[in-house]
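> this one's structure only:
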C-alpha cells in the first residue's frame, strides 16, 4: 500500500516503507529515544507476541491526511511527555516536508524502557 497523487503530468506513489523510514530517521534524532520497537500484540491470555509485519511505524490515510502510529523505546529517566511532544513535532514536520503528505496526527506509543539512563556518546 502507499499514498497516491495524480496530475495531468502523471502520478506519484509513495510507499509506506518510505514514509516509515522518514519517520524513523526523524524519531532517532530525538533526545531520550533509545530506538523503535515492533508493535506488540496481545493474545486472548494477555501474552505479548510479535509477528512479522507488525512494524514500529504504522500509517493510515483518513480524509487525505496521514495518521501515524510510532512505537518507541525510551531511555530510563527520559521525561515521557516532553519526548513524545518532540517526537510528534519532528516526525510530522519531516514527513510533510519530504513527501508533501499532510499529517494530521502522530500517536506515540512507549513500548519499552531501556534500563540505562545514559545515551551512547557519539564522537
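Nice, I can see it. Please read all numbers here as calculations on a predicted model, not as lab measurements.
> alpha carbons only for contacts and neighbour counts from here, please
Noted.
> residues contacting the nearest residue to residue 73 once chain neighbours are set aside?
Spatial nearest neighbour of residue 73, chain neighbours left out: residue 112 (4.6 Å); criterion: CA to CA, 6 or more residues apart in numbering. Residues near residue 112 by CA atoms under 8 Å, 6 or more residues apart in numbering: 37, 72, 73, 74.
> out of those residues, what pair is the most spread apart?
Farthest-apart pair in the contacts of residue 112 is 37 and 74; separation 9.8 Å (CA to CA).
> this is the other structure I want to compare:
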C-alpha cells in the first residue's frame, strides 16, 4: 500500500479533517487477529523478524491493506493451531477485523481475505517453547 494517510469522512468538517496512517489499520487488524482462538501466529517478513529479535513486537506483520474503487480490503496471512477448525477460525478473523476497524476508525472494510499459510502442531509449539526457555537460561 502506498504511504498516504486515509481520510475519514466526518459529518462536521468545520473542525478540520482526520487522517489515519495505514500502519494504524494494520496494527488494529493484527491485534484483532491475535485475539481469535486458534490463531498461532502471523506470517512475517524479514523486517518483522529482525524487529522481534531486537525485542520489538510487530503487531502489523502478516497484514496487507489495499484501497481501490471497491473500498478498503485487508489481507491476513496467518498460521493456525493444529486441531482448530480452519473455516471457523478464518470467519471469526474476518468478523473481528471488520468490527475492530469500524469501531476504532469508523471505516468500512469491503473485504477481509484470510490466507492460512500453515498449521502448527503441538510438537512444534513445544519445541519452540523449549528453545525460548534455553535462550532465557531457564
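Nice, thanks for sending it over. Treat the numbers as computed from the prediction; the structure is a model and nothing was measured.
> looking at structure 2, which of the contacts of residue 112 of structure 1 hold up?
Retained contacts for the contacts of residue 112 of structure 1 in structure 2, judged by both residues aligned by TM-score structural alignment, their matches' CA atoms under 8 Å, are 72, 73, 74.
> so the last one makes contact with residue 117?
Which is residue 74 of structure 1. No. If you go by CA atoms under 8 Å, residue 74 of structure 1 and residue 117 don't touch, sitting 9.3 Å apart.
> which residue is the nearest non-sequential neighbour of the alignment partner in structure 2 of residue 114 of structure 1?
Counting by TM-score structural alignment, residue 114 of structure 1 lines up with residue 120 in structure 2. Using CA to CA, 6+ apart and skipping the chain neighbours, the partner closest in space to residue 120 of structure 2 is residue 81 (4.9 Å).
> for residue 124 of structure 2, see how far away that neighbour is.
Residue 81 of structure 2 is 10 Å from residue 124 of structure 2, where distance means CA to CA, to the nearest Å.
> same deal with residue 67 of structure 2?
Taken as CA to CA, the span from residue 67 of structure 2 to residue 124 of structure 2 is 36 Å.
> same thing with residue 85 of structure 2?
In terms of CA to CA, residue 85 of structure 2 sits 18 Å off from residue 124 of structure 2.
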